[in-house]
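A.B. asks: How does the following fold in three dimensions:
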Amino acid sequence: MRTVTVSLFHFLLFIIVAVCFSCSCCDGNSNVLCIESEREALLKLKNDLIDPSNKLSSWVEGGNCCKWNGVVCHNLTGHVDQLHLAAEPYEWLKLGGTINPSLLQLKHLTSLNLSYNNFSSIQIPDFFGLLVSLTYLDLSLAQFQGPIPHNLGNLSKLQYLDLRCDLSSWGMEAKSLEWVSRLSSLQYLDLSGVDLYKATDWLQVTFNLPSLLELHLFGCSLENQIPDYSGNMSFLEVVDLSLNSLNSTMPNSLFSLDHLQSLDLSNNIC
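C.D. replies: Model prediction:
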């Protein structure tokens, strides 16, 4: 059974995002007018999406995009700051289609959540690596396919990255995690279900991220003995390496993490 651990960081991050979204959508944006170029960018985004539940019905020409469903604008500048377009986990009708590069016109976007949608026909767009203001990116269980673009490593402000895949689909893969090594601000990383069979650098990269607090690599096809490493001994608090094929012999370096609170090595095949 997989151990579920919620760190203080993860809990506080959830509360902050929820409060910001609630305040901005309900009250904070009431007197803010969206910027025309950003409204047009969102309409182009809508036109390329498949929206069977009509979730984006409020996205209309000439409307105030700061009041649209899923859109959060900065209370002072009016720039689109957050896009919350996640589906509910058990929702049948989900967003799909393609993602228009007009998203790049949202130059002040700090948070993007497309989780639990159905983008089963496309890869994560390369241009996501140009959304350099992002601090929060959640594409988990959105059915993206193929290799993860390495230019996600350009998102130097990113603090939260969730790319979890459905274990039954093996939708995404990474042959190297070199790009992750450039995310020096990252505090939360979840690549569970991503095929990392060929990513032999996973330990050296992830355990050397200077700000990382949580690492989730559940069911990533990691094999054989965990190699020992030398690095800057991260501040990791939570590590989940369950449901892989790791050898029972674990390096001393794995147990010498000073801040470690939870280590899940269950369901590994020795």
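
A.B. asks: Going by C-alpha atoms from here, please, whenever you check contacts or count neighbours.
C.D. replies: OK.

A.B. asks: I'd say Pro149 and Asp126 touch.
C.D. replies: Yes: in this structure Pro149 lies within contact range of Asp126 using Cα atoms under 8 Å: 5.7 Å.

A.B. asks: Can you name the residues that contact Trp179?
C.D. replies: With contacts defined as Cα atoms under 8 Å, 6 or more residues apart in numbering, the neighbours of Trp179 are 150-154.

A.B. asks: Most neighbours of all those, which one?
C.D. replies: Compared across the contacts of Trp179, Leu152 has the highest neighbour count, 23 neighbours, by other Cα atoms under 10 Å.

A.B. asks: Give the closest residue to that residue in space, chain neighbours not counted.
C.D. replies: What sits nearest to Leu152 in space, not counting adjacent residues and going by Cα to Cα, 6 or more residues apart in numbering, is Gly129, at 4.4 Å.

A.B. asks: How many residues are close by the one you found?
C.D. replies: Burial of Gly129, expressed as a neighbour count using other Cα under 10 Å, amounts to 18.

A.B. asks: what's in contact with the longest helix along the chain?
C.D. replies: For the chain, the longest helix by residue count, based on DSSP state H, is helix 8-23. Contacts of helix 8-23 with the rest of the structure, by Cα under 8 Å, 6+ apart, involve 72, 188, 213.

A.B. asks: Show me what counts as buried in that helix.
C.D. replies: 10, 21 (16 or more other Cα atoms under 10 Å).

A.B. asks: do the same with stretch 193-210
C.D. replies: Quick answer for stretch 193-210 (16+ other Cα under 10 Å): 193-197, 199-200, 202, 204-210.

A.B. asks: Test my guess that Pro138 contacts Cys165.
C.D. replies: To be clear, residue 138 is Asp; Pro isn't right here. No: distance between Asp138 and Cys165: 11.5 Å, which falls outside the contact criterion (Cα under 8 Å).

A.B. asks: neighbour-wise, which of those two wins?
C.D. replies: Cys165 (28 against 20).

A.B. asks: measure the more buried one to Cys73 for me?
C.D. replies: Noted for Cys165: a distance of 29 Å to Cys73, by Cα to Cα, to the nearest Å.

A.B. asks: To check against the first, give me the structure of this:
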Amino acid sequence: MHGYTRLVVWLLLLSSCSSYFGHVTSDSDVQCLKDLKQSVIDPNGVLEASWSFSNNGIDGYICRFTGVECWHPDQNRVLGLRLGNLGLEGPFPPGLQLCSFMTALDVSGNNFSGPLPEHIFEQMAYTTYLNLSNNSFSGVIPASIRNMTYLSTLALQHNQFDGGIPAQLGNTSQLISFNVADNSLSSLVPDSLQRFSAAKFTGNPGLCGPPLDKRCKKRFRMRIHIRLVWVQVMFVRIQKLLRSINDASITGASAGFILGFVVAFYFPHKFLFCGRLQPYTFRVCG
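C.D. replies: As a prediction, the model looks like this:
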């Protein structure tokens, strides 16, 4: 937790320098909340009732907004946004980078949908807690999350994420809590995340490997790729051989052999022969 402690100390030092940073940070944090309010759908009117920017001359007025935590009650500087279970809808909120001192974001239990920003880390460089669970987020998990070096909690369970889990995600040194259960993820669980329990990965039919009991099967496309490479190597060798042969008839016969070889290689189970002009199927392998 050394890195996390260092982050907190650094942010506290900046927060204490209100004479220099106060006005600039206050303006940006207020704009951050304005952008967030405009970007989300608020069918229950929670933000509409609480997030009023008419008192912009009062220090710390945004600290009384629903779900807003401040570094100090008399400063408009966002520490965290706890917006869980408010019925909010829409895409992932943009403009969060303006809340430049924010360390926590919780939008769990809402109806957010769509993909996460590819460069999400640029919006939340100092975030230590990120909870997006129980929404309808979809698409791939951005690999750039690995650049959120202070992240200690990542909760993505009960969404619609697909694709694989980024291999570098577990390299985030501070990550102590991780959950991607009940999505549509597939492929192998990265080695760097296998320290977490199987319960954190369940509900993803395509995931395999430790800590899950499901073993990974060889991909058919990988076998095809290996076969194709082998055929290409053999084809190059035969081409070299053909260059040394000048007899056109032999060349034609060799070319026919190559074609037949390739066809037989990719369709090894059955060949079609003809006897007395009557076609029949002959199985050459099980």
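
A.B. asks: Would you pull the TM-score for this pair?
C.D. replies: TM-score for the superposed pair, counting by TM-score structural alignment, normalised by the length of structure 1: 0.61. Supporting figures: 186 aligned residues with a Cα RMSD of 2.9 Å.

A.B. asks: In space, what's closest to the counterpart of Leu156 of structure 2 in structure 1 - neighbours in sequence excluded?
C.D. replies: Under the alignment (TM-score structural alignment), Leu156 of structure 2 maps onto Leu163 of structure 1. The spatial neighbour of Leu163 of structure 1 that comes closest, neighbours along the chain excluded (Cα to Cα, 6+ apart), is Ser140 at 4.5 Å.

A.B. asks: Tell me how many other residues surround the aligned partner of that neighbour in structure 2.
C.D. replies: When structure 2 is aligned by TM-score structural alignment, Ser140 of structure 1 is paired with Ser133. Other residues lying near Ser133 of structure 2 total 24 when counted by other Cα under 10 Å.

A.B. asks: Leu141 of structure 1 too?
C.D. replies: By the other Cα under 10 Å criterion, the neighbourhood of Leu141 of structure 1 contains 24 residues.

A.B. asks: which SS state does it fall under?
C.D. replies: Of the three states, Leu141 of structure 1 takes coil according to DSSP: H, G, I helix; E, B strand; the rest coil.

A.B. asks: Show the contacting residues for it.
C.D. replies: So Leu141 of structure 1 contacts 115-117, 163-166 (Cα under 8 Å, 6+ apart).

A.B. asks: I'd like to know how far it sits from Leu246 of structure 1.
C.D. replies: Going from Leu141 of structure 1 to Leu246 of structure 1 by Cα to Cα gives 24 Å.

A.B. asks: and what of Thr200 of structure 1?
C.D. replies: Between Thr200 of structure 1 and Leu246 of structure 1 the distance is 13 Å, computed by Cα to Cα.

A.B. asks: got the contact list for Asp191 of structure 2?
C.D. replies: The contact partners of Asp191 of structure 2, taken as Cα under 8 Å, 6+ apart, are Ala167.

A.B. asks: Translate it into the numbering of structure 1.
C.D. replies: Residue pairing (TM-score structural alignment): Asp191 of structure 2 is matched to Gln204 of structure 1.

A.B. asks: Does anything pack onto the biggest strand by length in structure 1? Which helices or strands?
C.D. replies: In structure 1, with assignment by DSSP state E, the single longest strand is strand 80-84. Packed against strand 80-84 of structure 1 by the contact rule (3 or more Cα pairs under 8 Å, 6 or more residues apart in numbering; DSSP states H and E) you find strand 71-73, strand 111-113.

A.B. asks: among those, which is the most enclosed?
C.D. replies: For those, the largest average neighbour count (mean count of other Cα atoms under 10 Å) is found in strand 71-73, namely a mean of 26.

A.B. asks: Work out the gap between that one and the centre of the chain.
C.D. replies: Strand 71-73 of structure 1 sits 19 Å away from the centroid of its parent chain (Cα atoms, centre = their mean, to the nearest Å).

A.B. asks: In structure 2, which residues correspond to it?
C.D. replies: Against structure 2, the aligned range for strand 71-73 of structure 1 is residues 68-70 (TM-score structural alignment).

A.B. asks: can you list contacts of the matching stretch?
C.D. replies: Stretch 68-70 of structure 2 is contacted from outside by 62-63, 76-82, using Cα under 8 Å, 6+ apart.

A.B. asks: repeat that for 6 Å
C.D. replies: With contact meaning Cα atoms under 6 Å, 6 or more residues apart in numbering, stretch 68-70 of structure 2 is reached by 63, 77-81.

A.B. asks: With structure 1 overlaid, how far apart is that stretch on average?
C.D. replies: With mean Cα distance after the TM-score superposition for structure 1, stretch 68-70 of structure 2 departs from structure 1 by a mean of 0.3 Å once superposed.

A.B. asks: Pull out the buried residues from the lengthiest helix in structure 2.
C.D. replies: Using DSSP H to define each element, structure 2 has its longest helix at helix 220-243. By neighbour count with 16+ other Cα under 10 Å, helix 220-243 of structure 2 contains the buried residues 231, 235, 242.

A.B. asks: Relative to structure 1, which residues correspond to the next helix or strand after it?
C.D. replies: The helix or strand immediately downstream of helix 220-243 of structure 2 is helix 248-266, counting by DSSP states H and E. Helix 248-266 of structure 2 corresponds to no residues in structure 1, going by TM-score structural alignment.
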